[in-house]
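Trainee: Starting from these lines, generate the structure:
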Amino acid sequence: MVIPSTTLNNGIEMPLLGTGSYAPRQSDEVQPAIEWALEAGCRLIDTAASYGNEREVAEAIRSSGIPRSDIFITTKLWNEDQGHNRTLRAFNRSLERLGIDVVDLYLVHWPIKEHRHETWKVLEKIYTDGRARAIGLSNHYPAHINEILTEARIIPAISQFEFSPYSYLPEVLDYCRQKNIQSQGYAPLVRGQKQNDPRLVALAEKYGKSTYQLLIRWSLQHGVVTIPRSVKRERIRENFDVLDFVISEEDMALMNTFYDNTRIASDPREID
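Mentor: Okay, here's the model as predicted:
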């Protein structure tokens, strides 16, 4: 299986489908889940300092035998580590835990107003020093990005946010397209909260797929880099078995109407 990729605004290639890695701290589920995802064809792994599992992700990659150059690794800067010196220290710690010299993508995890510009300037330095192949933002909506862009020298390559039909904000996708920023969506499966939605169940039956597969495919067809997460081997395989069907335009439009602002994380629109 070859997963399609997208070209970011700095010319690097990023897989359109990958895996998240969030799991409870001290969990022994992360390493096998990442190994199973790699086995299923995954080449994009999303982690974060705040998840407490960068070492487990690194060990899974090492044990897979897959060359480092074939795997796209994302990690993120936590809120308490923002600001000039703290950002640099946090970035170095992430690289050490991941066992790498260069990360493929480094994201600011959440918008923190008092450090917004200072933190982005540090990410720009990390990028220009060649220690991150791309830099971007997580949980930043257009108002936050616009503020950063007033002083930024480098446009973010990625804007990562929660993305499912139930949190679908077309104006956010439109904004990212206009700014030439690639959208990336996390929690496409809404942590199972909508798996029994009768509308979703009916569509899944129509396509002979699971509701989870339908949600992933919907996200991909919006051109959004998608990172479903699971710690179950069969579910992980299912998450990557979504490239053999296409949701019709009519059904995509129908799913676009499912919005009810169901989220598994805080709504960034509430953050100044």
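Trainee: alpha carbons only for contacts and neighbour counts from here, please
Mentor: OK.
Trainee: Strands of the stretch 1-150 of the chain, start to end?
Mentor: 5-7, 13-15, 19-20, 44-46, 72-77, 105-108, 135-138 (DSSP state E, counting those that start in this stretch).
Trainee: chain center to the third one, what's the gap?
Mentor: Its chain's C-alpha centre lies 7 Å from the corresponding centre of strand 19-20 when counted by Cα atoms, centre = their mean, to the nearest Å.
Trainee: what does it contact?
Mentor: Residues from elsewhere that reach strand 19-20, judged by Cα atoms under 8 Å, 6 or more residues apart in numbering: 34, 37, 42, 44-47, 186, 226-230.
Trainee: same question, the last one
Mentor: Residues outside strand 135-138 that contact it (Cα under 8 Å, 6+ apart) are 105-111, 123-124, 127, 156-161.
Trainee: most neighbours, which of those?
Mentor: Counting neighbours by other Cα atoms under 10 Å, Y106 comes out on top of these with 30 neighbours.
Trainee: Check the chain for me, the residue farthest from its geometric middle.
Mentor: Distance from the C-alpha centroid of the chain, by Cα atoms, centre = their mean, peaks at K206 (28.2 Å).
Trainee: what about that residue, helix or strand, and which?
Mentor: Of the helices and strands defined by DSSP states H and E, K206 is found in helix 198-207.
Trainee: To compare with the earlier structure, here is another sequence to fold:
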Amino acid sequence: MTSKILQETTKLSNGVQMPVFGLGVWKSSNKEAAESVQTAIKNGYRMIDTAKQYGNEAGVGYGIQKALVDNHLNRKDLFVTTKIFNGDQGFESTLENFNEQLDALRLSYVDLLLIHWPVEGKYVDTWLALEELYNSGKVRAIGVSNFDEANLADIENLGGLMPHVNQMEFNPLIQEEHLLNKMNGLGVAMEAWSPLGGGEALSNPDIQAIADKHGKSTAQTILRFDYQMGVITIPKSAHEERIIANSEIDDFALSEDEMATIKGLNQEKHTIWHQDFAWHKGSEETGVKDEVSSWPDYDEYLTKKVEY
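Mentor: Purely as a prediction, here's the structure:
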């Protein structure tokens, strides 16, 4: 039986209904992404999150089209997110390259488009391009990723649209308390990348004790914590049993004391942050080039035909 969590949505500030739980495909090859997307949709998932920087938009696009056919679904049944590649940032470059992303995804529009990282000197112009794409109808909602309070203030000062979503690292070890409060005041929804927190959180004895009490895994307990914190979550897995298990968090609830215990694990420690990230200053300064289209199996899935 499909988890009710997979059917639940939250209303963004522009009225668009966004699922509260979906599938992420970071660090997946095109083959892995195509297969996990098909598996997830078959098992009731309706939200898929990818990015050009992951190098697997082509695999995701194939997986989406195959799953729509196999499960007798329509495009409108899915909520698809992608992100602007850091090497594409800037007003004109964002507009020029986004159509290629749509082609790779085999879509005429995406439901949510994010700025992947706040590249210095470019993210404001990139945001203006996202506003144009939003007004054109190619995007149903726009947002940002890895934006701190100062970055959000720069967008707010433009006096135009505020991001509908900010996708941040969020899990028991990094709970973004101050940022979350700021976002709540601005009407910006929080979405979590790395919602499980990796090995340190998954092996935490306090979380394990809570999981044992409910007869759940530590992963399910953490995902339930994220959900009760009001954070949209997109755990990644390439295994069907884990894809299914991740969503099975609707049949238990964490008590106030259990929530407080997990909140007490907060270290506000990012595993990666843009000041230490290769793309922080953009491609011109770092010399990093857009090699996404040459990643293994990208071209294969870009041209692979879906059997109807």
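Trainee: coming back round to it: out of the strands of the stretch 1-150 of the first structure, which gets nearest to A202 of the first structure?
Mentor: Closest of these to A202 of the first structure is strand 19-20, at 26.1 Å (criterion: Cα to Cα).
Trainee: what does the closest one correspond to over in the second structure?
Mentor: Here strand 19-20 of the first structure aligns to the second structure at residues 23-24, judged by TM-score structural alignment.
Trainee: Of the strands of the stretch 1-150 of the first structure, which stretch is the most buried?
Mentor: Looking across these with neighbours counted as mean count of other Cα atoms under 10 Å, the highest average goes to strand 105-108: a mean of 26.
Trainee: With the second structure overlaid, how far apart is that one on average?
Mentor: Taking mean Cα distance after the TM-score superposition for the first structure, the mean distance separating strand 105-108 of the first structure from the aligned residues in the second structure is 0.2 Å.
Trainee: What span of the second structure is that strand aligned with?
Mentor: Counting by TM-score structural alignment, strand 105-108 of the first structure corresponds to 112-115 in the second structure.
Trainee: do the same with stretch 74-86 of the first structure
Mentor: Aligned by TM-score structural alignment, stretch 74-86 of the first structure corresponds to residues 81-93 of the second structure.
Trainee: Could you count how many residues lie near the aligned residue in the first structure for T39 of the second structure?
Mentor: Under the alignment (TM-score structural alignment), T39 of the second structure maps onto W36 of the first structure. When counting by other Cα under 10 Å, one arrives at 21 neighbours for W36 of the first structure.
Trainee: how about W36 of the first structure, what does it touch?
Mentor: Applying Cα under 8 Å, 6+ apart to W36 of the first structure gives the contacts 233, 236-237.
Trainee: Return the closest of those with respect to G192 of the first structure.
Mentor: I236 (13.8 Å).
Trainee: The closest one against A37, yeah?
Mentor: Yes - with contacts counted by Cα atoms under 8 Å, I236 of the first structure reaches A37, the gap being 6.1 Å.
Trainee: Just want to know which of those two has more residues nearby.
Mentor: Legend: neighbour count by other Cα under 10 Å for I236 of the first structure and A37, higher for A37 (28 against 22).
Trainee: same for the longest helix seen in the first structure, what does it pack against?
Mentor: Longest helix of the first structure, by residue count under DSSP state H: helix 84-98. The contact analysis (3 or more Cα pairs under 8 Å, 6 or more residues apart in numbering; DSSP states H and E) places helix 84-98 of the first structure against helix 54-64, strand 72-77, helix 116-128.
Trainee: Which among these is found nearest to I100 of the first structure?
Mentor: Distance to I100 of the first structure, taken as Cα to Cα, is lowest for helix 54-64 among those, at 8.6 Å.
Trainee: Narrow the contacts of W36 of the first structure to those in helices?
Mentor: Among the contacts of W36 of the first structure, the members falling in helices (DSSP H) are 233, 236-237.
Trainee: Any chance of those in a markdown table with distance to I73 of the first structure as columns?
Mentor: Listed next are these as a markdown table, based on distance: Cα to Cα, whole Å:
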| residue | distance to I73 of the first structure |
| --- | --- |
| R233 | 21 |
| I236 | 18 |
| R237 | 20 |
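Trainee: Could you point out which of those residues is nearest to R263 of the first structure?
Mentor: Closest approach to R263 of the first structure among those (Cα to Cα): I236, at 21.5 Å.
Trainee: for the equivalent of the closest one over in the second structure, what are its contacts?
Mentor: By TM-score structural alignment, I236 of the first structure lines up with I243 in the second structure. Shown in contact with I243 of the second structure (Cα under 8 Å, 6+ apart): 39-40, 236-237.
Trainee: isn't H109 of the first structure right next to W78, touching?
Mentor: Yes - at 5.6 Å, H109 of the first structure and W78 qualify as touching, with contact defined as Cα under 8 Å.
Trainee: Now do the closest residue to P268 of the first structure other than its chain neighbours against L38 of the first structure, distance only.
Mentor: Once flanking residues are discounted, P268 of the first structure sits nearest to N139: 5.9 Å by Cα to Cα, 6 or more residues apart in numbering. Going from N139 of the first structure to L38 of the first structure by Cα to Cα, to the nearest Å gives 26 Å.
Trainee: ditto for R93 of the first structure
Mentor: Taking Cα to Cα, one finds R93 of the first structure at 24 Å from L38 of the first structure.
Trainee: Who has more neighbours out of these two?
Mentor: L38 (23 against 14).
Trainee: Roughly how far does that one sit from I100 of the first structure?
Mentor: Taking Cα to Cα, one finds L38 of the first structure at 18 Å from I100 of the first structure.
Trainee: what do you get for Q184 of the first structure?
Mentor: As judged by Cα to Cα, Q184 of the first structure and I100 of the first structure stand 23 Å apart.
Trainee: Ok, P67 of the first structure next?
Mentor: Separation of P67 of the first structure from I100 of the first structure (Cα to Cα) stands at 12 Å.
Trainee: Please apply the same query to I3 of the first structure.
Mentor: 24 Å.
Trainee: same check, this time on E249 of the first structure
Mentor: Shown here: E249 of the first structure relative to I100 of the first structure, a distance of 42 Å by Cα to Cα.
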